[in-house]
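> curious how this folds, go ahead:
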Amino acid sequence: MDRKRKIAAAIGAGLAPVLALTLPTGSASAHGYVNAPASRQAQCAQGTVSCGEIKWEPQSVEGPKGLRSCSGGNARFAELNDDSKGWRVSDVSRTQTFTWTFTARHRTANYEYFVDGTKVATIDGGNQQPPATVSHQINLGNATGRHKVLAVWNIGDTANAFYACIDVNIR
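Now for the predicted structure:
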């Protein structure tokens, strides 16, 4: 009987690393980002810009509500705050559609959009759970040329929000 237990233990020990490497893993604790036009974290995930950890989890830029940083105050993703990193700029119109992709869908208080720190829109989420993708048509105001749009998804059932910066050239 001892021999059988030792063989079973050896087989289990041999299979454990294989299973650990092949079973799917869950995402980190975060859940949504703007993918069109491509946000900074979407560019990292696509390999458009060389980035650190954010390339593996573009949906993870989560922080307390009320922040105005591209990283959501998350030190792991501080490179998203670096305006000189070589972000691809998207040509957009003064009225532009922004599309969010969600990997986990929280109840939504609202979405906010800022151009260079000035709020240009708030979209009520009705404290409802959104579908897997949500698009908003946003009037970016009278600005023209290169700007940074900060899109914020304020969660209705937590104290946090998700943040995404999009570099745009408004025509």
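
> going forward, measure contacts between C-alpha atoms and count neighbours the same way
OK.

> name the next helix or strand following the biggest helix by length in the chain along the chain.
Using DSSP state H, we find that the single longest helix of the chain is helix 2-22. Per DSSP states H and E, the first helix or strand lying C-terminal to helix 2-22 is strand 32-36.

> and for comparison, fold this next one:
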Amino acid sequence: MKANRKLVAAAVGTAIAPVLVLLSPAGIASAHGYVNAPASRQAQCAQGTVSCGQIKYEPQSVEGPKGLHSCDGGNAQFAELNDNNKGWKATPVGSSVAFTWKFTARHRTSNYEYWIGNDKIATVDGGGQQPPETVTHNVDLKGHTGRQTVLAVWNIADTANAFYACIDLQVS
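All right, here's what the predicted structure looks like:
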């Protein structure tokens, strides 16, 4: 009889383990945020505008240590975001642009940074607060014209990480 109980317990444990994994907080915490307007490179992947790999399914997951200047956030599985020859569509804009972040997990925010090359064009204070589901920043492009790639960085207040998004623009 003890052997039967052990077999039943093992079978029940095996049956509910996948359910527990799906319901655990670790599964929820895998999503965070990205720039969806103008469409960032990962947004273009998610929308099917450009053919991409895994980032297509998780555009919000380009996370890496603070201080990087790469489209992939130092994450090798998303390295294709660094490929300037992939056919990214550049959004036509004027001398300023409104960047809208979409958040799927809203972390307390130190700040947002916007870069063109090594030139930091804007910093927006996050005040250590948790943002709403979307946040929009109006950024002056400060004399930059032609095709530009803006690196947008969301620096998290309570971790050593940030989220990265590159946005291709045609500035007039």
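
> what's the TM-score here?
The TM-score (TM-score structural alignment, normalised by the length of the first structure) is 0.86; 170 aligned residues with a C-alpha RMSD of 2.6 Å.

> please enumerate the helices of the second structure.
2-23, 25-28, 41-47.

> re earlier: just checking, what packs against the longest helix of the first structure?
Contacting helix 2-22 of the first structure under the criterion 3 or more C-alpha pairs under 8 Å, 6 or more residues apart in numbering; DSSP states H and E is no other helix or strand.

> just how off-centre is that helix within its chain?
Helix 2-22 of the first structure has its C-alpha centroid displaced from the chain centroid by 38 Å (C-alpha atoms, centre = their mean, to the nearest Å).

> excluding chain neighbours, what is closest to Gly64 of the second structure?
Gly73 (4.8 Å; C-alpha to C-alpha, 6 or more residues apart in numbering).

> neighbours of that neighbour, how many?
Neighbour count of Gly73 of the second structure, defined by other C-alpha atoms under 10 Å: 26.

> one more: Ala11 of the second structure?
Using other C-alpha under 10 Å, the number of residues around Ala11 of the second structure comes to 11.

> with the one 5 residues further on instead?
Using other C-alpha under 10 Å, the number of residues around Ile16 of the second structure comes to 10.

> sorry, back to before: could you dump the helices of the second structure to CSV with distance to Thr136 of the second structure?
CSV is the format used below for the helices of the second structure (distance: least, C-alpha to C-alpha, whole Å):
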stretch, distance to Thr136 of the second structure
helix 2-23, 32
helix 25-28, 24
helix 41-47, 16
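
> out of those, nearest to Ile116 of the second structure?
Proximity to Ile116 of the second structure, assessed across those by C-alpha to C-alpha, is greatest for helix 41-47 (14.9 Å).

> what packs against that closest one?
Contact partners of helix 41-47 of the second structure among helices and strands, from 3+ C-alpha pairs under 8 Å, 6+ apart: strand 33-37, strand 161-171.

> what's that helix aligned against in the first structure?
Counting by TM-score structural alignment, helix 41-47 of the second structure lines up with residues 40-46 of the first structure.

> return the set of buried residues in that stretch.
Arg40, Gln41, Ala42, Gln43, Cys44, Ala45 (16 or more other C-alpha atoms under 10 Å).

> same question for stretch 73-88 of the first structure.
So stretch 73-88 of the first structure, judged by 16+ other C-alpha under 10 Å, has buried residues Gly73, Asn74, Phe77, Ala78, Glu79, Leu80, Trp87.
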